[in-house]
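Undergrad: Mind looking at a prediction? Sequence and model below.
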Amino acid sequence: MTKILVVYYSMYGHIKKMADQVVEGAKSEGCEVELYQVPETLSDDILKLLKAPPKPDDPVLQFELHNKLVEADAVIFGFPTRFGMMCAQMKAMFDSLGHLWQSGQLVGKLAGIFVSTGTQGGGQETTALTAITQLAHLGMIFVPTGYSYGSDMFGLKEPQGGSAYGAGTFAGADGSRQPSEFELGRAKHQGSYIAKIAKKYSGNQ
């Protein structure tokens, strides 16, 4: 069975909601899907000052669980932006993959990206684009979703996160905006889309 790993970081819950939909999309294609969050790098005191809610119950992808990345046919990463680039927590996870980089164990694996930003000019595309450097050094094959979600992607009636690189959501400058139904649907589509490609790529279809 094709294995899909969804790895995310979420401080205020926006990316977590998107990640759950990515999982549902991948499961709808009959894939085995596992969901992990990356380790937190901030202290409890700092998180309290930032008014961050408690972490979800999803397992944490600690160093000793990096074999999950090796076992997967595709990995879909989700994270919020920090000034137009991935958050430090996700970068720290990538920084810890030196042993897999040196041994080439992630070469040829498919990868996708979904993001959240505070505002419409906050880096929906630059966050994904700059993250691709991590995938390139690991030898992973980036799978963009393009405009495969349909004609509503061209609509201007309401704000909608995401780009040709992958799904996305806007949190608002104060974090009060939650992912819209359209954004959640797009995240589910991304999970399904990458799962279909992974099944073909792994010979399980």
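TA: That came in fine, so what should we check first? Remember, it's a predicted structure, so these values are computed and weren't measured experimentally.
Undergrad: CA atoms for contacts and neighbours, from now on please.
TA: Fine.
Undergrad: helix, strand or coil for the residue nearest to the spatial centre of the chain?
TA: Relative to the mean C-alpha position of the chain, the nearest C-alpha, by Cα atoms, centre = their mean, is the one of residue 78, at 1.9 Å. The three-state label for residue 78, taken from DSSP: H, G, I helix; E, B strand; the rest coil, comes out as strand.
Undergrad: ok, it touching residue 111?
TA: No. Counting by Cα atoms under 8 Å, residue 78 does not reach residue 111; the two are 10.8 Å apart.
Undergrad: Show me the helices in the chain, by range?
TA: Remark: helices assigned in the chain by DSSP state H are 14-27, 44-49, 67-71, 88-95, 98-103, 124-138, 181-202.
Undergrad: here comes the other one, which I'd like you to weigh against the first:
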Amino acid sequence: MAKVLVLYHSVYGHLEVMAKAVAEGAASVEGVSADIRRVPETVSEEVARASGFKLDQDAPIASVEELAEYDAIIIGAGTRYGTAASQMRAFLDQTGPLWARGALVGKVGGAFTASATQHGGQETTLTSLHTTLMHHGMIVVGLPYSFQGQMRIDEVVGGSPYGASTITGGDGSRMPSETDLEGARFQGRHIAQIALKLHG
């Protein structure tokens, strides 16, 4: 059995929804199990509540050490000025001991994201996460153009060859569309298939 971890941070619930779709895609592959974890929130509860953060998320909080237990890790983080949100960066910055012993070398990695606008830094956020995965010696997998939903021009959609994504709108009112969710499922399934081949 190959094990996939979907590790995410979500302020308003958009990436929580995307993470569930990624995990659904991964778990649809026979011989693969998928777990969802979220990284700790670094904003105080008082500030989070005042800012309308979605605090009632089902996923358990991840520990750094458990990352080594998985054959694939798919990371979801919101875009902040063209890079991943600081909560995810803070978590990943604690993975030095895993790096030091090569605990993630040869595992499969991928990323997904969300931004307020169509050109809000999604691709740079994804590639910055890829850089971290590559420093760990992981095999980076994106969202290939065989998922043709990312090529649609009849509606606003997320997605790029670097990973699945969604667009939230400036006020956060747009939740992931079915096309965005299809992209997330596709990426989860694609990564799980590769992890299973490498695991076997």
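TA: All right, it came through fine. It should be emphasised that the depicted structure is a prediction, and the values quoted were computed from it without experimental measurement.
Undergrad: What TM-score do the two superposed chains give?
TA: Laid over one another, the chains give 0.96 as their TM-score (TM-score structural alignment, normalised by the length of the second structure), with 199 aligned residues with a Cα RMSD of 1.1 Å.
Undergrad: before we move on, the earlier item: any idea which of the helices of the first structure is most buried?
TA: Relative to the other members of those, helix 14-27 carries the highest mean neighbour count by mean count of other Cα atoms under 10 Å, namely a mean of 24.
Undergrad: Can you name every helix or strand that that helix contacts?
TA: Counting by 3 or more Cα pairs under 8 Å, 6 or more residues apart in numbering; DSSP states H and E, the packing neighbours recorded for helix 14-27 of the first structure are strand 3-8, strand 32-37, strand 74-82, strand 110-117, helix 181-202.
Undergrad: counterpart of residue 176 of the second structure in the first structure?
TA: Residue 176 of the second structure maps onto residue 179 of the first structure when the alignment is built from TM-score structural alignment.
Undergrad: pretty sure that match is in contact with residue 13, am I right?
TA: No. Taking Cα under 8 Å as the definition, residue 179 of the first structure is not a contact partner of residue 13, at 9.7 Å.
Undergrad: who's more crowded, those two?
TA: When residue 179 of the first structure and residue 13 are compared on other Cα atoms under 10 Å, the one with more neighbours turns out to be residue 179, at 22 against 19.
Undergrad: mind checking how far residue 3 of the first structure is from residue 32 of the first structure?
TA: For residue 3 of the first structure, the distance to residue 32 of the first structure (Cα to Cα, to the nearest Å) stands at 5 Å.
Undergrad: Which one's more surrounded, those two?
TA: For residue 3 of the first structure and residue 32, the more surrounded residue by other Cα under 10 Å is residue 3, and the numbers stand at 22 against 16.
Undergrad: Looks like the more buried one contacts residue 71 (just checking).
TA: Yes. Under the criterion of Cα under 8 Å, residue 3 of the first structure makes contact with residue 71 at 7.5 Å.
Undergrad: Trace residue 134 of the second structure over to the first structure, please.
TA: Under the alignment defined by TM-score structural alignment, residue 134 of the second structure corresponds to residue 136 in the first structure.
Undergrad: And its match, how close does it get to residue 130 of the first structure?
TA: Counting by Cα to Cα, the gap from residue 136 of the first structure to residue 130 of the first structure is 11 Å.
Undergrad: ok, residues contacting stretch 66-76 of the first structure?
TA: In this structure, residues lying in contact with stretch 66-76 of the first structure by Cα atoms under 8 Å, 6 or more residues apart in numbering are 2-7, 97, 105-106, 109-114, 191, 194-195, 198, 202.
Undergrad: show me the contacts for residue 176 of the second structure.
TA: Counting by Cα under 8 Å, 6+ apart, the residues that residue 176 of the second structure touches are 14, 17, 18, 166, 167, 168.
Undergrad: what's the burial count for the fifth one?
TA: Going back to what we said before, that points to residue 167 of the second structure. By the criterion of other Cα under 10 Å, residue 167 of the second structure has 26 neighbours.
Undergrad: got it, and the fourth one?
TA: Residues lying near residue 166 of the second structure (other Cα under 10 Å) number 30.
Undergrad: Which residue of the first structure lies farthest from its centroid?
TA: Of all residues in the first structure, residue 45 sits farthest from the chain's C-alpha centroid, using Cα atoms, centre = their mean; the distance is 26.3 Å.
Undergrad: In contact with that residue, which residues?
TA: Residues in contact with residue 45 of the first structure, defined by Cα under 8 Å, 6+ apart, are absent; none qualify.
Undergrad: now do residue 116 of the second structure
TA: 167, 168, 169, 170, 171, 172.
Undergrad: could you redo the last one with a cut-off of 6 Å?
TA: Listed by Cα atoms under 6 Å, 6 or more residues apart in numbering, the contact set of residue 116 of the second structure reads 167, 168, 169, 170.
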